[in-house]
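K.L.:
only geometry, no sequence info:
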């Protein structure tokens, strides 16, 4: 079946009554799951596997895919309103989304997030449809040296995530690396920094740290500053209307991050979380007013929301064409495909073209459904801020604890959540930025594994990086990122 014929067959599936109904069910479930702090799409998809057994594989995957990108779409809500990331891919959304909510612009922030998500998701689907077979070969070209160089380039951006003091940002990044090393060494099997505690052998979950550093730290500040809290900030949701200047400010980041986010999503192991961070950092470096980031910048909100949704579409390239999952969610989707009797890989285009193109075509409809569902609901969703502050604090703590416990069903993780809540509170108290901590924790394990695999391949020689053109390009960019700021002349103040 040719590409054009495949696309037509995909739209026939997507626009059938079954396709429309199950896309709607998937995105609706995903949106509400994404809104709840810590409850990601993994558990929802896992629950749906036995339910969908006996379904047509195409319809089953259409529904599960809807849960996946619906959760990424809806995960921004709790990040913006409560500073409690719904899923890991929306952590960067909180950097500027929550300050906007505090400033009384919650409605505008949610509208920007919804529109940016729609743009990123739609562009991602278009690129997926046009370039999926070709991009599969690009993804194969990425080996351990290329991944190390890419992660190293991302790490050079820690300085961009600093909130004033570069030294404090670097210290925060080092702390993130330290916690990333906790657990069993994947190559030697040696326990590291577990202190004899069996609960730490599997390492520390990302959401435990994210919810602790952001949500619980925010709760601590709300409790302490409750008497000083300005009631107007709490009650002013703000208008949903976006001006022409707002759209103009969104245009550049949305265009750039649709492409960048999709490319990062194509790389196995990268995913929406890394795409959102890189998108945020990229836009901050391009901005003429980088100091506005972290204080309610429209560009700072548009960039990660566009990138993470575009990356979600890109993640289906390695999943469907190579059978390689790029994240925990796509790993569960891979398991679902195998249970349904479908083997992902290069032959999927020929053996199951209707499934491949049907899933892609359904994403068009899914993104439209998500926009239609979310925009009218924004005034009602934003009223979360009108909940009395003591009740709101209790709800945030409850949702965080449920979300963390649902990951591993281990009460030890609840103590870790409390620990990182205390750490996050003291970091805010002494003005240590949390984003470098989160970024280095995410990349720490990946960069270590990639470097060790690279050295194993080359028998300990670093010369392998000089033999890989893609790796050389990334390393040169990383060096320029470090060196150029030192040669920039400070602008002369009038």
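P.N.:
Yep, it's here. Being a predicted model, the structure only gives us computed values, none of them experimental.
K.L.:
alpha carbons only for contacts and neighbour counts from here, please
P.N.:
Fine.
K.L.:
Against residue 361, how distant is the residue most central in space within the chain?
P.N.:
By Cα atoms, centre = their mean, the chain has its centre lying nearest to residue 89, at 1.7 Å. Distance, residue 89 to residue 361, by Cα to Cα, to the nearest Å: 23 Å.
K.L.:
With residue 38 instead?
P.N.:
Residue 38 is 29 Å from residue 361, by Cα to Cα.
K.L.:
Of those two, which one has the most company?
P.N.:
More neighbours surround residue 38 than the other of residue 38 and residue 361, with 29 against 26 (other Cα atoms under 10 Å).
K.L.:
pretty sure the more buried one contacts residue 87?
P.N.:
Yes: using Cα atoms under 8 Å, residue 38 makes contact with residue 87 at a distance of 5.9 Å.
K.L.:
Next, the buried residues of the longest helix along the chain.
P.N.:
In the chain, assigned by DSSP state H, the helix with the most residues is helix 106-140. Across helix 106-140, burial judged by 16 or more other Cα atoms under 10 Å covers 106-129, 132-133, 135-136, 139.
K.L.:
Could you do stretch 82-95 as well?
P.N.:
Those would be 82-95, for stretch 82-95 by 16+ other Cα under 10 Å.
K.L.:
What is the nearest of those residues to residue 249?
P.N.:
Minimum separation from residue 249 among the buried residues of stretch 82-95 (Cα to Cα) is found for residue 93, which lies at 16.5 Å.
K.L.:
residues contacting that closest one?
P.N.:
76, 79-80, 276, 300-301, 304-305 (Cα atoms under 8 Å, 6 or more residues apart in numbering).
K.L.:
does residue 111 really touch residue 378, like I thought?
P.N.:
Yes: if you go by Cα under 8 Å, residue 111 and residue 378 touch, sitting 7.2 Å apart.
K.L.:
quick one: common contacting residues for those two?
P.N.:
Going by Cα under 8 Å, 6+ apart, residues that sit against residue 111 and also against residue 378 are residue 240.
K.L.:
so the residue nearest to the centre of the chain makes contact with residue 278?
P.N.:
No: using Cα under 8 Å, residue 89 is not in contact with residue 278, being 11.5 Å away.
K.L.:
Below is an additional structure, to be compared with the one above:
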């Protein structure tokens, strides 16, 4: 085995492979930082260029783009409150307030440290526990998925701000809009137009909810709320800040690893779950949403913790963990590699090369993040009056480019107006987004579970895993109620 590892190391450690991975990381960071230009788009556009490359360099290029774009989404989320990717939406909650406090550099550095840590832990997990986690993922069926989504929805309480009632209203609105389109049995809901039968895509809803309201604020409140350009300000993450964030950072990495290994969950749900858990257990829980650096550590470690672990079901079972690994499955097949149990039997050397290359890419991610940070921080110094049309054009172009659909652009603008109205009525946007992302998975797995049991609801608590998630959800609700009662009596 040692000889095989040394051979794989020598094959990967070439100038050509490092240049390929560096290009992928840099390209991913830049694309991820542009609102609407998702990691899925980056990997999909790069796929044709890998046809004439060797198998492992081509896979490493796609993986590097995936990792770079996942981190890159946090850059615009922190600097201009416009998450470049869906998984960075949670980072906006504390990253942008920190930037407004003159601590943009601190927020960007913590995002980078957390991203690299989560990514490295994810890669180590992929190498050492791929098979056990893959077997666990096989045992998770619709009832387990449903209870997991119920538990994940308890994070709504943590991001509801001052009013839990308004947070619940926001979450209910998110669940309502998540039902737009065709259900699993072919029925259409809210199909007022033909395009609405396909539902509402996450990207236009996300960008519209967070970016467009900021632009409307600049226009409507330009006299009362005019703001100077952000300064990079406080750059350094102190030892004390890093030390108190370590628990959330490592916990978020593990949450990302576990949720990434379960097909269909994805980094967005992992980020919000990690954020909610960090807020529940932090001594500074009251500061979350106002510029708490621990919140950035929790969300960024979790979404990057998914990068390596989404490869676990792909490599071990041949099942893509998310959309991007679905594209990678095509790349594997194109190069004559068939993911699944036989991959470790027939192409073990290629597997070792992939693992080693992914570890190298974590180091390259840190270097690329540090190098591009100075460049991206100039974004914060652009005057708001000039920034608004630039961001609007990027949003419109990015959303249209995803599917060449004007319908998505209309959804973007409509959600922008809706998000602005939520701001006027002090309704928090984060619970809406959590419910919108988790809603389809919640409904689909509930209906599948009931179909399997022919309507018997006891299937929802029919296994130890379902009981575990149900108990966690009840515990979190009880703690939330207790905290609200204390706040009311104070």
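P.N.:
Sure thing, it's come through. What you see is a predicted model; the values in this text were computed from it and never measured.
K.L.:
on that earlier part again, please point out which of the contacts of residue 93 of structure 1 structure 2 shares.
P.N.:
Among the contacts of residue 93 of structure 1, the contacts conserved in structure 2 (both residues aligned by TM-score structural alignment, their matches' Cα atoms under 8 Å) are 76, 79-80, 300-301, 304-305.
K.L.:
Can you flag the buried ones in the residues you listed?
P.N.:
Using 16+ other Cα under 10 Å, the buried members of those are 76, 79-80, 300-301, 304-305.
K.L.:
ok so, going back, and the residue nearest to the centre of structure 1, how close does it get to residue 267 of structure 1?
P.N.:
In terms of Cα to Cα, residue 89 of structure 1 sits 16 Å off from residue 267 of structure 1.
K.L.:
and which of the contacts of residue 93 of structure 1 is nearest to residue 160 of structure 1?
P.N.:
The closest of the contacts of residue 93 of structure 1, once distances to residue 160 of structure 1 are taken by Cα to Cα, is residue 300, at 12.3 Å.
K.L.:
Who are the contact partners of the alignment partner in structure 2 of that closest one?
P.N.:
In structure 2, the residue matched to residue 300 of structure 1 (TM-score structural alignment) is residue 295. Contacts for residue 295 of structure 2 were tallied using Cα under 8 Å, 6+ apart; they are 91, 94, 275, 278-279, 288-289.
K.L.:
Most neighbours among those residues, please name it.
P.N.:
Neighbour-wise, the contacts of residue 295 of structure 2 (other Cα under 10 Å) top out at residue 91, 31 neighbours.
K.L.:
is it true that that residue lies in a strand?
P.N.:
No: with DSSP: H, G, I helix; E, B strand; the rest coil as the criterion, residue 91 of structure 2 is assigned helix and is not in a strand.
K.L.:
Against residue 232 of structure 2, how distant is it?
P.N.:
17 Å.
K.L.:
same thing with residue 331 of structure 2?
P.N.:
Separation of residue 331 of structure 2 from residue 232 of structure 2 (Cα to Cα): 40 Å.
K.L.:
The closest residue to residue 133 of structure 1 other than its chain neighbours: how many residues sit nearby?
P.N.:
Of all residues not flanking residue 133 of structure 1 in the chain, residue 321 sits nearest, at 7.1 Å (Cα to Cα, 6 or more residues apart in numbering). Using other Cα under 10 Å, residue 321 of structure 1 has 22 neighbouring residues.
K.L.:
do residue 483 of structure 2 as well
P.N.:
11.
K.L.:
Can you tell me the SS state at it?
P.N.:
On the basis of three-state DSSP, residue 483 of structure 2 is classed as helix.
K.L.:
now do the one 3 residues further on
P.N.:
Going by three-state DSSP, the secondary structure assigned to residue 486 of structure 2 is helix.
K.L.:
Would you mind measuring from it to residue 479 of structure 2?
P.N.:
Residue 486 of structure 2 is 11 Å from residue 479 of structure 2, by Cα to Cα.
K.L.:
Next, work out how far apart the aligned partner of residue 240 of structure 2 in structure 1 and residue 148 of structure 1 are.
P.N.:
Using TM-score structural alignment, the partner of residue 240 of structure 2 in structure 1 is residue 245. Separation of residue 245 of structure 1 from residue 148 of structure 1 (Cα to Cα): 39 Å.
K.L.:
Between those two, point out the one with more neighbours.
P.N.:
residue 148 (26 against 9).
K.L.:
Just give me the match in structure 2 for the more buried one.
P.N.:
Looks like residue 148 of structure 1 aligns to residue 146 there (TM-score structural alignment).
K.L.:
same check, this time on residue 286 of structure 1
P.N.:
Using TM-score structural alignment, residue 286 of structure 1 pairs with residue 281 in structure 2.
K.L.:
Same check on residue 415 of structure 1?
P.N.:
Using TM-score structural alignment, residue 415 of structure 1 lines up with residue 410 in structure 2.
K.L.:
Which of the helices or strands spans that match?
P.N.:
Per DSSP states H and E, residue 410 of structure 2 falls inside helix 406-424.
K.L.:
from the chain's centre, how far out does that helix sit?
P.N.:
21 Å (Cα atoms, centre = their mean, to the nearest Å).
K.L.:
Check stretch 106-124 of structure 2 too.
P.N.:
On Cα atoms, centre = their mean, the centre of stretch 106-124 of structure 2 falls 13 Å from the chain's centre.
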